[in-house]
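# structure, please.
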Amino acid sequence: MDSSPPFNLRPAATLVIFRQSSAHNPPELLMVERSQAMRFAAGATVFPGGKVDPQDMELAQSLKEADPIDAAARIAAIRETLEETGLGLGFTRKLNMDEAAAARAILQSGGAMGEVLSRLDLALDLAALTPFARWLRQSVGGFDTRFYLANIGTGAVDLAVDATENSRLFWASAQESLNGAAQGRLKIILPTMLNLHRLAQFADFAQARANAEAHPVAPISALRAMREGEECLTIPEGLGYPITALPLSAALRG
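Sure thing, here's the model as predicted:
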């Protein structure tokens, strides 16, 4: 059966970033609150990410990766995270504070990731990102978004909101973000909601990565269906999600 999207969806990528403040506490995830001025998901709490640019694809092709489309998405996830948060992940060495700031300035002034690599003598470590999920927003102007996992371990990191596309950055466990949505403090759209439910199962990054590697990363498009007399949004079984149907009334919380 042909599983290709019926719309010409724009490629995008998102990075789910873990840190472990204590072995006794659940891992925290870096969350971004989108600006109210954004056309898509205004005011929503999401993971860092954005569109795959043509320059990301050009760089991926120059690296001669086996799957240049996946490589371009990984590059976009790294680039967008750096632009939005100031956090440099996915490089072969750790960036110091000045390097991260310089790289971010290059990107925010219109430079591409290739320029960052050459000017700061950096190389990408695309294998540091673990494929986690792929969600399709089936609409005109919709997105084909690949989600990846990454880990910064323990300790504090320097972050700064970009104050254009986003209005706030914060660390929270998956369950804390779900609680915030249930209490109306956070606005969370369906893919983020179900990803958080999946991520809330894990006590550390290693468990999350093992779960991701044990399940296929198949394209997910939510479909409407009736469940016990209530209209729900549903996703396929067998992709690692503990919840595969959510009442339509709960699909956007906060």
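# please make it C-alpha for all contacts and neighbour counts, starting now.
OK.
# Ala37 in helix, strand or coil?
coil (DSSP: H, G, I helix; E, B strand; the rest coil).
# count the neighbours of it for me.
Using other CA atoms under 10 Å, Ala37 has 12 other residues around it.
# this one next, for a side-by-side:
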Amino acid sequence: MAEPAPARPAATVLLLRDGPAGPEVFMVVRHRQIEFAAGALVFPGGRVEPADAEIAAGLGTDDPFAALRVAAIREAFEESGLLLARTAGGVALTPEQGAAVAAAHRDALNAGSRGFAALLQAEGLVPDIGALVRFAHWVTPDDLPKRFDTHFFLAPAPGGHAAAHDGREAVDSVWITPEAALAAAEAGTRTVLFPTRLNLGRLAGAASLEAAMAAARAREVVRVQPVLETDASGARFLRIPVEAGYGGPLFPAGARAM
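Next up is the predicted model:
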């Protein structure tokens, strides 16, 4: 058998805010012409870049997930315009400051003509890695040609800051409750990938942003790498560790959009 494709390190962030019906999460719709998750409703995220590790090394932290947190913060800014950063003195950005930073740097960052480190240096900012709480860890199955080793984080969206999709990789965006996103997936009006669906399900039912964050802090993160199985009737299932806390080990594979 051929060796599995390497699983590239990646980071995803669930940006949360309190809404009238409970916590809402910021999600984007991927452009249908991009290589991965085309047309799907997803959380902001992407690959960890070497520059993310360099930024993390300069923070003076022994956090083993620092580079992943920096990548999640960078991807959140690229895809939502929300920047989880503070001044060198530890002060959070005001909505006006956040909008000014986005206007000055976001397009250049997305175009690849400016790096995230250059943005931080120009504005005197430090990534707020402490705002991110580990939520989940998923690895693409061995048999798929494009694979990621993805760490999911929860983070409060900066209060009062405006979020919007980038218009490049993402063609639409929405603040939505996990319950509404799951209902749209069930109705077929939204495409939601298997890991996204299960992580929405884990988030559903939280009474508030802080309750969701507290639950994530208290939960052990278990690595999940789904395995495709077929039963005697020919039905296909994805098996994951029951210890991961998603309500069971077996889930219908469906179209297996992963």
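# give me the TM-score for this pair.
After superposition, the two chains reach a TM-score (TM-score structural alignment, normalised by the length of the first structure) of 0.88; 245 aligned residues with a CA RMSD of 2.3 Å.
# does the aligned residue in the second structure for Glu176 of the first structure lie in a helix or a strand, and which?
If you follow Glu176 of the first structure across to the second structure using TM-score structural alignment, you land on Ala180. Here Ala180 of the second structure is covered by helix 178-187, with elements defined by DSSP states H and E.
# give me the buried positions along that helix.
For helix 178-187 of the second structure, the buried set under the neighbour-count rule, 16 or more other CA atoms under 10 Å, comprises 178-179, 181-182, 185.
# including distance to Thr196 of the second structure, could the residues you listed go into TSV?
Below are these laid out as TSV (distance: CA to CA, whole Å):
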residue	distance to Thr196 of the second structure
Pro178	10
Glu179	12
Ala181	10
Leu182	9
Ala185	11
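# ok so, going back, ok, average deviation of the helix holding Ala180 of the second structure from the first structure?
Taken against the first structure, helix 178-187 of the second structure registers an average deviation of 0.5 Å after superposition, with mean CA distance after the TM-score superposition for the first structure.
# which neighbouring elements make contact with that helix?
Using 3 or more CA pairs under 8 Å, 6 or more residues apart in numbering; DSSP states H and E as the contact test, the elements touching helix 178-187 of the second structure are strand 22-30, helix 194-203.
# which one of these is the most hemmed in?
Neighbour counts (mean count of other CA atoms under 10 Å) averaged over each of these peak at strand 22-30, with a mean of 24.
# quick one: it to the first structure mean distance?
Averaged out, strand 22-30 of the second structure is 0.7 Å away (mean CA distance after the TM-score superposition for the first structure).
# give the aligned range of that strand in the first structure.
The aligned range for strand 22-30 of the second structure is 26-34, by TM-score structural alignment.
# tell me, how many neighbours does Leu112 of the first structure end up with?
To be clear, residue 112 of the first structure is Ala; Leu isn't right here. Ala112 of the first structure: 18 neighbours (other CA under 10 Å).
# now Ala172 of the first structure
Counted with other CA under 10 Å, Ala172 of the first structure comes out at 18.
# which ones are touching the nearest residue to it once chain neighbours are set aside?
Nearest non-adjacent residue to Ala172 of the first structure, counting by CA to CA, 6 or more residues apart in numbering: Glu28, 4.8 Å away. By CA atoms under 8 Å, 6 or more residues apart in numbering, the contact list for Glu28 of the first structure reads 18-21, 171-174.
# what distance do you get for Glu28 of the first structure to Ser167 of the first structure?
19 Å (CA to CA, to the nearest Å).
# leaving out sequence neighbours, find the closest residue to the aligned residue in the second structure for Pro131 of the first structure.
Aligning on TM-score structural alignment places Pro131 of the first structure opposite Arg134 in the second structure. Excluding its sequence neighbours, the residue lying closest to Arg134 of the second structure (CA to CA, 6+ apart) is Phe153, at 4.6 Å.
# what is the equivalent residue in the first structure for that neighbour?
So, by TM-score structural alignment, Phe153 of the second structure is matched to Tyr148.
# okay, now its match: neighbour count?
Neighbours of Tyr148 of the first structure (other CA under 10 Å): 23.
# that one is in what secondary structure piece?
strand 143-151.
# tell me the average deviation of that strand from the second structure after fitting.
Strand 143-151 of the first structure: mean distance to aligned residues in the second structure after superposition is 0.5 Å, counting by mean CA distance after the TM-score superposition for the first structure.
# buried sites along the longest strand anywhere in the second structure?
Counting residues, the longest strand found in the second structure (DSSP state E) is strand 7-19. For strand 7-19 of the second structure, a neighbour-count test (16+ other CA under 10 Å) marks 7, 9-18 as buried.
# and if you look at stretch 144-163 of the second structure?
Quick answer for stretch 144-163 of the second structure (16+ other CA under 10 Å): 146-158, 161, 163.
# surely Glu84 of the first structure meets Ser167?
No: if you go by CA atoms under 8 Å, Glu84 of the first structure and Ser167 don't touch, sitting 10.0 Å apart.
# ok, Gly39 of the second structure touching His31?
Yes: under the criterion of CA under 8 Å, Gly39 of the second structure makes contact with His31 at 5.5 Å.
# the stretch 101-250 of the first structure: helices as residue ranges?
Taking DSSP state H, counting those that start in this stretch, the helices of the stretch 101-250 of the first structure run over residues 113-119, 174-182, 190-199, 205-214.
# before we move on, the earlier item: roughly how far is the match of strand 22-30 of the second structure from the heart of the chain?
10 Å (CA atoms, centre = their mean, to the nearest Å).
# as a markdown table, the helices and strands packed on helix 178-187 of the second structure with distance to Gly115 of the second structure would be great.
Output for those, formatted as a markdown table (distance: least, CA to CA, whole Å):
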| stretch | distance to Gly115 of the second structure |
| --- | --- |
| strand 22-30 | 22 |
| helix 194-203 | 28 |
